[in-house]
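J.: I'll drop the sequence and a predicted model, then ask my questions.
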Amino acid sequence: MNDTASPRSSAGFSPVSGVWAAVLLAGSAAASWWLVHTPAAEEARAGGFALGEADYAVEPLPLPGWAEAVVGPVGLALALVAAVLLVRTVAAGRLGRERGLAVACLVPIALMAGAWWAIATAPVIGANIGAGLAQLVFVPAGLLCLAAAVACAVVGRRRS
């Protein structure tokens, strides 16, 4: 009997699938940040204060203006391509359904992380209440998604 031809052995988590999963998660976080993010100068102007007077829950990374316009759309494009490739990999049987579902359970965590980063790095005067409210919602939701991903991965591991 030839064990190398077993369909179960091909449904493992390959390094290529791992790369596409990482690209999906990183791209999702970048796209989420881009969709929620408002440029600091615009946010300060809308709040009626000078940007130099702003407080931050988390100090934003010093990004050039062009980077803000590139990071989000590129992240969105990468996330979409990676999602399509992972779905095709699962459909072809090269990645087990449970492991594909485990990756899918991690995507909301990446989306919440990107949104939280945009909220936490927003310029404000005083306390950033939005960052605290986002943490109150995102942490329990993220833990539920993480638990679901671990459960799917364990089921996938037991079946293979």
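T.: Yes, it's here.
J.: can we go C-alpha only for contacts and neighbour counts from here?
T.: Will do.
J.: Reduced to three states, what does Val58 come out as?
T.: coil (DSSP: H, G, I helix; E, B strand; the rest coil).
J.: One more: Pro73?
T.: helix.
J.: what does Val150 give?
T.: helix.
J.: Arg158: how many residues sit nearby?
T.: Arg158 has 8 neighbours, counted by other Cα atoms under 10 Å.
J.: cool, Ala77 as well?
T.: Using other Cα under 10 Å, Ala77 has 15 neighbouring residues.
J.: list the buried ones in the helix or strand encompassing Val23?
T.: Using DSSP states H and E, Val23 maps to helix 15-36. Going by neighbour count (16 or more other Cα atoms under 10 Å), the buried part of helix 15-36 is 17, 20-21, 23-34.
J.: What is it packed up against?
T.: Contact here means 3 or more Cα pairs under 8 Å, 6 or more residues apart in numbering; DSSP states H and E; on that basis helix 15-36 packs against helix 65-91, helix 97-120.
J.: Of these, which stretch is the most buried?
T.: helix 97-120 (a mean of 22; mean count of other Cα atoms under 10 Å).
J.: So which elements touch it?
T.: Against helix 97-120 (3+ Cα pairs under 8 Å, 6+ apart) you get helix 15-36, helix 65-91, helix 129-159.
J.: and the angle from that helix to helix 129-159?
T.: With axes from the mean of the first three to the mean of the last three Cα atoms, to 10 degrees as the basis, helix 97-120 and helix 129-159 are set at 170 degrees to each other.
J.: And the contacts of helix 97-120?
T.: Residues from elsewhere that reach helix 97-120, judged by Cα atoms under 8 Å, 6 or more residues apart in numbering: 13, 21, 24-26, 28-38, 56-58, 86-87, 90, 128, 130-131, 134-135, 138, 142, 145-146, 148-153, 155-156.
J.: before we go on, here's another structure to hold up against the first:
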Amino acid sequence: MRTRAILLVSAAVLVVAAPMAVWGLMGQDDYQGLPPSELDYAVRPPGVPAHLALPIGLVGLALAAAAGTVLVRGALRGAFDPRWWQVLAPLVATGVISAWCWRVMTAGVVGANIGAGIAVALGTPVVFTLLVCAVVRTVALLRRRDGRDGGHGGRGMRPGPVPGGALGSEG
């Protein structure tokens, strides 16, 4: 039970720490040459002092690396089912894309922030799709674990040949 709890915490840390690393390591990407009070913002950045962004990013990077290492070692020892990477990868990607989009949207610019529009137009459907994939795969994995897979041993389909051929026609 202790190993399972460590793996669960590591998975949660990875999902949170990866976007934290991206957000912090990117830093505030304001237009250079004008004070922030004269820049235009699609969304005002949060009140986090600029000197804290890099340490936050480095802590996020270290936590993500440590959590990833724990999960990979768990998978290699057989304690972590590697199929759960099919859930974790889209969740981590969602966080990373969201952190990048947030930095683009909060960048101070002169005039219109074209990047913010692109981030919303492209980032939103990608993030939504990744979240749906993660949820669908989670449900499938939990159903198999609970034995609710239709009685076919986790395969989800009947074993053996399909009567009438692959397309259901005689031919």
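T.: Okay, I see it. None of these values were measured; they are calculated from a predicted model.
J.: would you turn the helices and strands packed on helix 97-120 of structure 1 into TSV with distance to Ala102 of structure 1?
T.: Formatted as TSV, these follow (distance: least, Cα to Cα, whole Å):
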stretch	distance to Ala102 of structure 1
helix 15-36	10
helix 65-91	12
helix 129-159	4
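J.: Which residue in structure 1 aligns with Leu7 of structure 2?
T.: Matched by TM-score structural alignment, Leu7 of structure 2 corresponds to Ser17 in structure 1.
J.: mind listing what the closest residue to that match other than its chain neighbours touches?
T.: Computed as Cα to Cα, 6 or more residues apart in numbering, the closest residue to Ser17 of structure 1 that is not its neighbour in sequence is Leu86, at 6.9 Å. Going by Cα under 8 Å, 6+ apart, Leu86 of structure 1 touches 17, 20-21, 100.
J.: what's the counterpart of Leu86 of structure 1 in structure 2?
T.: With TM-score structural alignment as the criterion, Leu86 of structure 1 pairs with Leu71.
J.: One more: Ala29 of structure 1?
T.: Aligned partner of Ala29 of structure 1 by TM-score structural alignment: Pro19.
J.: what's near enough to touch that match?
T.: 60, 92, 95-99.
J.: Which of those residues sits closest to Tyr31 of structure 2?
T.: Checking the contacts of Pro19 of structure 2 against Tyr31 of structure 2 by Cα to Cα gives Ala99 as the nearest, at 18.9 Å.
J.: quick one: the counterpart of the closest one in structure 1 and Ala50 of structure 1, what's the gap?
T.: Mapped onto structure 1 by TM-score structural alignment, Ala99 of structure 2 lines up with Gly114. Distance, Gly114 of structure 1 to Ala50 of structure 1, using Cα to Cα, to the nearest Å: 26 Å.
J.: what does Ser9 of structure 1 give?
T.: Distance, Ser9 of structure 1 to Ala50 of structure 1, by Cα to Cα: 60 Å.
J.: circling back: for the contacts of Pro19 of structure 2, which ones persist in structure 1?
T.: By both residues aligned by TM-score structural alignment, their matches' Cα atoms under 8 Å, the contacts of Pro19 of structure 2 still in contact after alignment to structure 1 are 60, 95-99.
J.: Excluding covalently adjacent residues, which one is nearest to the match of Ala29 of structure 1?
T.: That would be Val96: by Cα to Cα, 6+ apart, it lies 4.4 Å from Pro19 of structure 2.
J.: Could you do Ala131 of structure 1 as well?
T.: Per Cα to Cα, 6+ apart, closest to Ala131 of structure 1 is Ala120, 5.0 Å.
J.: before we move on, what about Val13 of structure 2?
T.: Using Cα to Cα, 6+ apart, the closest residue to Val13 of structure 2 is Ala67 (6.3 Å).
J.: quick one: contacts for that neighbour?
T.: 10-11, 13-14.
J.: ok, these in structure 1: which stay?
T.: Checked against structure 1 (both residues aligned by TM-score structural alignment, their matches' Cα under 8 Å), these that hold up are 10-11, 13-14.
J.: Dump these into JSON lines; add distance to His51 of structure 2 as well.
T.: Compiled in JSON lines, these are given as follows (distance: Cα to Cα, whole Å):
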{"residue": "Ser10", "distance to His51 of structure 2": "28"}
{"residue": "Ala11", "distance to His51 of structure 2": "29"}
{"residue": "Val13", "distance to His51 of structure 2": "23"}
{"residue": "Leu14", "distance to His51 of structure 2": "24"}
